[in-house]
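K.L.:
structure for the following, please:
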Amino acid sequence: MTPSRTRLSLLIGLALLVLSPLLAAQQPTPVIAARASLADWSDPLEALGTLHADESVTLSATVTETIAELTFEGGERVSAGELLVRLSDDEQQADLRVAQALRDERRNAVNRLAQLQSRNLAPRAEVEDARARLRQVEAEIQALEARLADYRIQAPFDGIVGFRNVSVGTLVTPGTELATLDRLDVMNLDFTLPELALGQVAPGLTLTATSAAFPDTTFRGEVASIGTRVDPVSRSITVRAELDNPGLRLRPGMLMQVTLQRAPREAVVIPEAALIPKGQRQFVLVLQSDGEAYRVEERQIRIGARREGEVEVLEGLAVDDLVVAHGTERVRDGQPTRLLGILDDDTTVPELLRRGRDNAEANG
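P.N.:
So this is what the prediction gives:
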């Protein structure tokens, strides 16, 4: 090869080397986009809380007597008013029957005297005395019936009864624990927050809670009330929330990880991968329609809070704007692009890349 031809080949190679990036730059660069969407947003605040039953009571005896009947074994659901424990009340029942018989006797006496008095055969004062004696025995019957109620321990509300620790024939005294009863359909969750958060918490705020016992389950509830005092030592305030308890899986005393959703709002949201940080400023690449293709526009935005994989946009984007979510390092402002797909809840980046390769191979 002559020297002149060698130089020509070198010049052509250098020209191709210089022009190839320019030619490649004119080819649309494939990217994957995401659409700016309007979503529910809040600022999470985490805390630890303890569960309590919505209603909880320990039933105990108020008299000294032996247990005559037990209607529960423990762990079953009972209804309000259902009999749980009956104490031996034979003597009291006998006293009641005596008082009832006396009431019948005095009622008959009142009726006879009233008939005689209507025919002026009995003084009015004697009739009034008989009626007073009748009222006296009726009052005694009411007192006996009230005392008999102490011998029957009933469920004060619907709930689940605890374990039975006594047996028929056991002698109980006032204060002896007979049964526990808890209402577990709704649970109270008490947790503390720093006093700085007091202005950001109000009844009705939603929250989620998780437990180590059920790591794959998220329980939802809302703030029911806020304590009236701030602890002067810890500078914290107690908040009470109500949690639904489907399946009655939660139990009083359990430790819960609480995430409180502060300042709930609707926000424009984009994937965090779309951000291009430059110092203290944040940019995104917005796709503008250019016929059948798209052209990239670099745009500065102002962001708010972040959560896993997403970021809140305060300024610079509108709902439904398309931003480059994958391929930001390969495109520049004003460059044409080829859209491989748009990310959503049903698609992933690998899936869209695979579709793009399949389409390219099909088109030769």
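K.L.:
only C-alpha atoms for contact and neighbour calcs from this point on.
P.N.:
Noted.
K.L.:
just give the closest residue to V258, not the sequence neighbours.
P.N.:
Counting by C-alpha to C-alpha, 6 or more residues apart in numbering, V258 lies nearest to A209, which is 4.5 Å off, once chain neighbours are set aside.
K.L.:
which residues touch that neighbour?
P.N.:
T218, F219, R220, M256, Q257, V258, T259 (C-alpha atoms under 8 Å, 6 or more residues apart in numbering).
K.L.:
between these, which is closest to R240?
P.N.:
V258 (11.4 Å; C-alpha to C-alpha).
K.L.:
and the helix or strand where that closest one lies, what's buried?
P.N.:
V258 is part of strand 255-271 when elements are defined by DSSP states H and E. Residues 255-262, 267-271 are the ones in strand 255-271 that count as buried (16 or more other C-alpha atoms under 10 Å).
K.L.:
contacting residues for A109?
P.N.:
Residues near A109 by C-alpha under 8 Å, 6+ apart: A130.
K.L.:
here is a second sequence; please produce its structure as well for comparison:
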Amino acid sequence: MSSRRPVIVALCAIGLAGLAAYAWYANQPRSTPADTQAAVEAPVVVEVARVERRAMADDVTAVGSLVSNESVVLRPEVAGRISRIAFRDGEAVRRGDVLVELDAAVQRAELQQAQANLTLAEANFRRSEDLFARKFVSQSSRDNARAELEVARAGVALARARLARMQLRAPFDGVVGIRSVSPGDYVKDGDALINLEDIARLKVDFRLPELYLDRVKPGQTLELLSDVLPGASFAARVDAIDPLVDAQGRAVRLRASLANPEGRLRPGVFVRVRLILAERPEVLVVPETALVPAPGNVQFVYRVLDGKAQRVDVRTGMRRETMVEIVDGLDAGAEVVTAGQLKLRDGAPVSVLQAAVAGAA
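P.N.:
Purely as a prediction, here's the structure:
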């Protein structure tokens, strides 16, 4: 009997342990299949927006620099001493205005001498004509007198041209720059005296990749933006396309023009150019936040249909500010998820925020 006692004690201990385990299991809360399914399929709260139709322009952007409509650096054709400066720095001048005069005392004396020679030659020619009519002189004498008259006239024209070269006149309407010479300075022929800029109208030079060559043409409109005037935009028009494509950069050079009556822009300013290639009145667009990137350079969106998220692969086009063109995959009016995509899967139930829907509408 004593030999069986340890076995009986062990069996009793095992039985008590089993009863304790059963009691613990029976007291645990049970989860039903319906509860499990409800936990897995809980709706994901998302924000949505509708696919809209908007007008959108096909365009291309570039950078360029503003250039004066006309620009010249005035230089004297002859050496001399400056006798008068007839403008103020930065002043607007008209075509033909005298800007700089050189000392022309010698040239004026030469003109007076040439005019005196012309007066004498005219008198000699008239006398020769009278004598020739009365048969007192030969034909050759009359011809010599006529030749001397023509030489005297040419001498006057030459003296006047030399005198005119002592004045530098504005070749067009514009604004003069800041001079670096003063009256009394001796200048040589070819020295730069002052620059003259026509800024009432400006040109902008920029370059585009050669792949746009068949889509650009004179007359197209473009928009200019400059950091000099933040928030302001200026309209311009393409005037010319360089027939030569740059072989190094594979780019074509274009020149556009724009009015600048108030002088707000100046030559040399850096500008950003937006060239409008074509206008499209109805384009399907969605917010950028609706796009989800996928491996393989693929993009998709989640469309809300019957309270569930449906994955739709899309093909995108142009981008404007925060909107993206949808080329293929969606129709106008469809609702797409714009926030909450990270928690979604294809076919998952969704709960749309009413505030987001009202804002999208």
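K.L.:
next structured bit after the longest strand along structure 1?
P.N.:
The longest strand of structure 1 (DSSP state E) is strand 37-60. Where DSSP H and E defines the elements, the next helix or strand beyond strand 37-60 of structure 1 is strand 65-70.
K.L.:
how about the helix or strand just after that next one, which residues of structure 2 does it hit?
P.N.:
For strand 65-70 of structure 1, the succeeding helix or strand toward the C-terminus, using DSSP H and E, is strand 77-78. Counting by TM-score structural alignment, strand 77-78 of structure 1 lines up with residues 92-93 of structure 2.
K.L.:
now distance to A25 of structure 1 too, for the buried residues of strand 255-271 of structure 1, in a markdown table please.
P.N.:
As requested, the buried residues of strand 255-271 of structure 1 are exported to a markdown table (distance: C-alpha to C-alpha, whole Å):
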| residue | distance to A25 of structure 1 |
| --- | --- |
| L255 | 58 |
| M256 | 55 |
| Q257 | 52 |
| V258 | 51 |
| T259 | 48 |
| L260 | 49 |
| Q261 | 46 |
| R262 | 47 |
| A267 | 36 |
| V268 | 32 |
| V269 | 31 |
| I270 | 27 |
| P271 | 26 |
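K.L.:
for whatever residue of structure 1 lines up with F172 of structure 2, which non-adjacent residue is closest in space?
P.N.:
Aligning on TM-score structural alignment places F172 of structure 2 opposite F157 in structure 1. Spatial nearest neighbour of F157 of structure 1, excluding adjacent residues (C-alpha to C-alpha, 6+ apart): A80 at 4.0 Å.
K.L.:
which SS state does the one you found fall under?
P.N.:
Here A80 of structure 1 is recorded as coil under DSSP: H, G, I helix; E, B strand; the rest coil.
K.L.:
how about D104 of structure 1?
P.N.:
Using three-state DSSP, the structure places D104 of structure 1 in helix.
K.L.:
so what does it match up with in structure 2?
P.N.:
Superposed on structure 2 with TM-score structural alignment, D104 of structure 1 falls opposite T119.
K.L.:
the residue nearest the centre of structure 1: which element?
P.N.:
The centroid of structure 1 falls nearest to R220 when counting by C-alpha atoms, centre = their mean (1.8 Å). For R220 of structure 1, the element it lies in under DSSP H and E is strand 214-230.
K.L.:
what lies in contact with that strand?
P.N.:
Under the contact criterion C-alpha under 8 Å, 6+ apart, strand 214-230 of structure 1 has outside partners 195, 202-211, 236-245.
K.L.:
okay, that strand sits on what stretch of structure 2?
P.N.:
On structure 2, the counterpart of strand 214-230 of structure 1 by TM-score structural alignment is residues 229-245.
K.L.:
just to check, G341 of structure 1 is in contact with I32?
P.N.:
Yes. Counting by C-alpha atoms under 8 Å, I32 is a contact partner of G341 of structure 1 at 5.4 Å.
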